[in-house]
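[1] build the 3D model from these lines:
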Amino acid sequence: MPAQTSDQRWAARAASGDESAFRELYRAHVRPVYWIAHGILGSPADAEDVTQETFVVAWRKLGTLELQGGSILPWLATICRFQAANRLRQRRRDQAHTSRALDDTIPDTVDVEEQVITAALAERIADEVGSLSDLDRAVLHLCAAEGYAYQAAAEELGMSHAAVRNRLSRVRTQLRGAVQEERDA
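    Take a look at the predicted model:
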């Protein structure tokens, strides 16, 4: 049987009520979930709200999750898309009850094709991150997810500032390439 990924371990612990394990899942995936929400809603404030709603729903549903792959991100992305669609519907209802005209920037429907593309992209990114070395994942996590400066990440990992900068640059290039491949597919 293959070894469990950190997402699988954290999800199992969180499903049994371990809040610290859920915090680890949150820290690992809050930024990608935010950007999915922001891409759908176009509003930083709404994206923040939907991101929080996504993790509240995830916390409640973790007990029913059967994580097949290594990453929980595709599942979170699906929850996020549903929460964002709910937010769009709420916007339309709110605007319909005001004297202002409906904002043309809000789509009338949720584009299912775009949702499928977003899910495929999230899965592709998760796969790409999963293929990184442990050190590269640690650098990415500290700098991209936790917001560490290069020097702080270097001290945390016991390596040089330049090594962190170079590894992160290489990882970002690799992830951009994966995103572009997915979009071109």
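[2] all contacts plus neighbour counts: C-alpha atoms, from now on.
    Fine.
[3] show me how far stretch 18-27 is from its chain's centre.
    14 Å (Cα atoms, centre = their mean, to the nearest Å).
[4] give me the buried positions along it.
    Judged by neighbour count using 16 or more other Cα atoms under 10 Å, the buried positions of stretch 18-27 are A21, F22, E24, L25, Y26.
[5] hmm, the first one is touching S6, no?
    No: between A21 and S6 there is no contact, the gap being 9.8 Å when judged by Cα atoms under 8 Å.
[6] give me the element the residue nearest to the spatial centre of the chain is part of.
    Geometric centre of the chain, nearest residue: P32, 2.6 Å, by Cα atoms, centre = their mean. Using DSSP states H and E, the element containing P32 is helix 19-41.
[7] same question, V129
    If you go by DSSP H and E, V129 is part of helix 112-130.
[8] remind me what that helix packs against, helices and strands.
    Applying 3 or more Cα pairs under 8 Å, 6 or more residues apart in numbering; DSSP states H and E, we find helix 112-130 packed against helix 73-96, helix 161-184.
[9] which parts of the first one are buried?
    Meaning helix 73-96. The neighbour-count check on helix 73-96 (16+ other Cα under 10 Å) flags 73-74, 76-85, 87-89, 92 as buried.
[10] to check against the first, give me the structure of this:
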Amino acid sequence: MTPELPDDELMARIARGDVFAYTALVQRHLPRVYRTAHRMLHDPSEAEDVAQDSFARLWQNAPRWNGGGAGVAAWLRRVCANLCFDRLRQRGRWSSDEAPDLADPAAGADRTAAQAEIADMIEVGLRALSDAHRAAIVLTYYEEYSNRMAAEILQLDIKAFESLLFRARKKLAVLLTQGGVLAQDLELFA
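    Next up, the predicted model:
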């Protein structure tokens, strides 16, 4: 069955027109590609479009796939990030749409309200960051990529990425402090 095959083998099959291999890769990687796009664009509809465009490019580029490197997952995330950057440039920044509320249903009402308030402030802070700073934060903290993987997705060397991430965290910390969020407030998410 195709879902258990490694990504490179699925890419070889996709290059030969195997729709089942393509479906297996989409099922394997779509959730993370969509989440990355949604976090960067804050628009579910645009995130769906970016995810579809990312996988359309995967289909188109399958015959030229060489394998190796960081793999299909990193390539997809790089394509996704670039498509998000293109959309952000086209619209001139963030839309006013809010990210969906992802509060823990098991948490108490007070804790849930505090988490939602802080999450809103974090979202406002993310919107105020430059596209590159936002991407560094999203890939590292929301998508939990290693610094090396995030650097590859953004097409940076590791030192440049770590410098970018340091500046992004510093800027976000300033913005959150200005909004009244303290370091101990973030412990609500632990």
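[11] re earlier: how far does the helix holding V129 of structure 1 sit from the chain's center?
    On Cα atoms, centre = their mean, the centre of helix 112-130 of structure 1 falls 10 Å from that of its chain.
[12] what's the answer for stretch 164-176 of structure 2, then?
    Relative to its chain's centre, stretch 164-176 of structure 2 lies at 18 Å (Cα atoms, centre = their mean).
[13] give the aligned range of that stretch in structure 1.
    Following TM-score structural alignment, stretch 164-176 of structure 2 has no partner segment in structure 1.
[14] go through that stretch and flag the buried ones.
    L164, L165, A168, R169, K171, L172, A173, L175, L176.
[15] take those residues and write them to a markdown table, including secondary structure and distance to Q52 of structure 2.
    Shown next, in a markdown table, are the buried residues of stretch 164-176 of structure 2 (DSSP: H, G, I helix; E, B strand; the rest coil; distance: Cα to Cα, whole Å):
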| residue | secondary structure | distance to Q52 of structure 2 |
| --- | --- | --- |
| L164 | helix | 28 |
| L165 | helix | 28 |
| A168 | helix | 29 |
| R169 | helix | 30 |
| K171 | helix | 32 |
| L172 | helix | 30 |
| A173 | helix | 34 |
| L175 | helix | 33 |
| L176 | helix | 34 |
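[16] which other helices and strands does the helix or strand following the helix holding V129 of structure 1 contact?
    On the C-terminal side of helix 112-130 of structure 1, the closest following helix or strand by DSSP H and E is helix 134-140. With contacts taken as 3+ Cα pairs under 8 Å, 6+ apart, helix 134-140 of structure 1 sits against helix 161-184.
[17] how about the helix it packs on: buried residues?
    V164, R165, R167, L168, V171, Q174, L175, A178, V179, E182.
[18] the equivalent of V110 of structure 1 over in structure 2: neighbouring residues, count only.
    Alignment note (TM-score structural alignment): V110 of structure 1 maps to D131 of structure 2. By the measure other Cα atoms under 10 Å, the count of residues near D131 of structure 2 is 19.
[19] which residues does D131 of structure 2 contact?
    Contacts of D131 of structure 2 were listed using Cα atoms under 8 Å, 6 or more residues apart in numbering, and they are F85, L88.
[20] gap between it and K159 of structure 2?
    When distance is defined by Cα to Cα, to the nearest Å, D131 of structure 2 is 19 Å away from K159 of structure 2.
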